[in-house]
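Undergrad: coords below, sequence missing:
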């Protein structure tokens, strides 16, 4: 795998509407902002979520009457991935890492976990000489198996949707800047596949969730077997 940069091989005849790209990113943002209100709660009554949505869609309420929504580190890092891919027109590990670091130090109070902050501090200190080294060193060399890769991965699925192998390679490398444990990488790959599968689905039909999940499991099973053999 190329750990520095990889060019996009997206097909020129791709006709996926930009509306789906916008919808994916806005959906991730909204989910992050709403989910943040309930983070840390063991039990979240469905009524609480429904009441929140009713308020958000109530045109009679003014902004100062609504519960303020703020995005977390999930969106901050997702945005960083998207910005880097757009800026470079390819995956560039050092640029992604630099963007993560800049975003964190500009706005640190987004709910970042302590482990990833340690990575950013080391990356900044070493001027991102090796974008992967700080993450590799964590937890006695086993790396973090948190969900940090998965939570920010949507732009990768959009950027490289025309080539699944290339898409998964970028997803893995993007994740390893902060999370190197195989479970963290596999989780990010699973989320990438889920976004991709929704993106290319037949939009004239409602998605059958059972079929969607079944297909996703089969794809992931094959990927995990291949990765474990490497």
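TA: Nice, I can see it. Predicted model only: the values in this text are computed from it and were never measured. Numbers count the residues shown, from 1 in each chain.
Undergrad: okay, CA-based contacts and neighbour counts for the rest of this
TA: Fine.
Undergrad: Where do the strands of this structure begin and end?
TA: Using DSSP state E, the strands of the chain run over residues 5-7, 90-92.
Undergrad: The structure to be compared is supplied as follows:
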């Protein structure tokens, strides 16, 4: 989860000011956590309920409650228009979204799951409360599966990539090929494959994050997705964790 939060914080200042290079200060004074962090924490908190009851409906009810509670508490963190309305509904329903919000918040599922099957089941359940379009579910499941597999012994990058390409997305491009032309895209199908590619081409946790910023687009979200996978694969440099924590403030108490 911290890998996702770090990616979100680093990418926050480049989301609407793309730079198309890997040469940049990892943290700037104006960095901040965004909706990616808030909703990731909400998923983690809802999983605590699931851990006690092992019931999908209870998990989804807890997730809705936590997303609304934290979303309302941190209402200025850059939510999409329809999701911002969802956060304040008395009886929120899914609205057919295939936005990348389903994928950017799902990393705690990949960390928590005891099997790939459980990761996919929980990822789908987490998406369905708001992002119930097949592409929204697909994005959440691909991200959660990658997080889960990155943490398993014997699953190198080539094996993980083969699984992702067999089940979810063709990754038949390189970052160099898309860097100049890739633009802002908040759909799962237009950002999750790119986030995955950033992980597969990365050489360290930090390099994965830099890859995401360098291709532009919705880079706080792609960095959150790729960062959560890279955390499981590489671990987290302590100095980066400590720097990121300085941007969290009181929300760290919710983790």
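TA: It's in. These numbers come from a predicted model, not from an experiment.
Undergrad: Fetch the TM-score of the aligned pair.
TA: Here the TM-score for the pair of chains, by TM-score structural alignment, normalised by the length of the first structure, is 0.65; 164 aligned residues with a C-alpha RMSD of 2.1 Å.
Undergrad: just to revisit the earlier point, any chance of TSV for the strands of the first structure, columns mean neighbour count?
TA: Shown next, in TSV, are the strands of the first structure (neighbours: other C-alpha atoms under 10 Å):
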stretch	mean neighbour count
strand 5-7	16
strand 90-92	23
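Undergrad: Out of these, which gets nearest to residue 103 of the first structure?
TA: Residue 103 of the first structure sits nearest to strand 90-92 of all the strands of the first structure, at 16.5 Å, using C-alpha to C-alpha.
Undergrad: other SSEs contacting that closest one?
TA: Applying 3 or more C-alpha pairs under 8 Å, 6 or more residues apart in numbering; DSSP states H and E, one finds that strand 90-92 of the first structure contacts strand 5-7, helix 73-88.
Undergrad: can you rerun that using 7 Å?
TA: strand 5-7 (3 or more C-alpha pairs under 7 Å, 6 or more residues apart in numbering; DSSP states H and E).
Undergrad: nearest spatial neighbour of the most centrally placed residue in the first structure, skipping sequence neighbours?
TA: For the first structure, the residue nearest the mean C-alpha position is residue 152 (1.8 Å; C-alpha atoms, centre = their mean). Distance criterion C-alpha to C-alpha, 6 or more residues apart in numbering; nearest residue to residue 152 of the first structure, sequence neighbours excluded, is residue 78 at 4.1 Å.
Undergrad: That neighbour: how many residues sit nearby?
TA: Other residues near residue 78 of the first structure number 23, with proximity taken as other C-alpha atoms under 10 Å.
Undergrad: Residue in the second structure paired with it?
TA: The equivalent of residue 78 of the first structure in the second structure is residue 40 (alignment by TM-score structural alignment).
Undergrad: what do you get for residue 97 of the first structure?
TA: Per TM-score structural alignment, residue 97 of the first structure is aligned with residue 64.
Undergrad: Residue 71 of the second structure against residue 88, yeah?
TA: No: with contact defined as C-alpha atoms under 7 Å, residue 71 of the second structure does not count as touching residue 88 (8.7 Å).
Undergrad: When the two are compared, which one has more neighbours?
TA: Legend: neighbour count by other C-alpha under 10 Å for residue 71 of the second structure and residue 88, higher for residue 71 (22 against 13).
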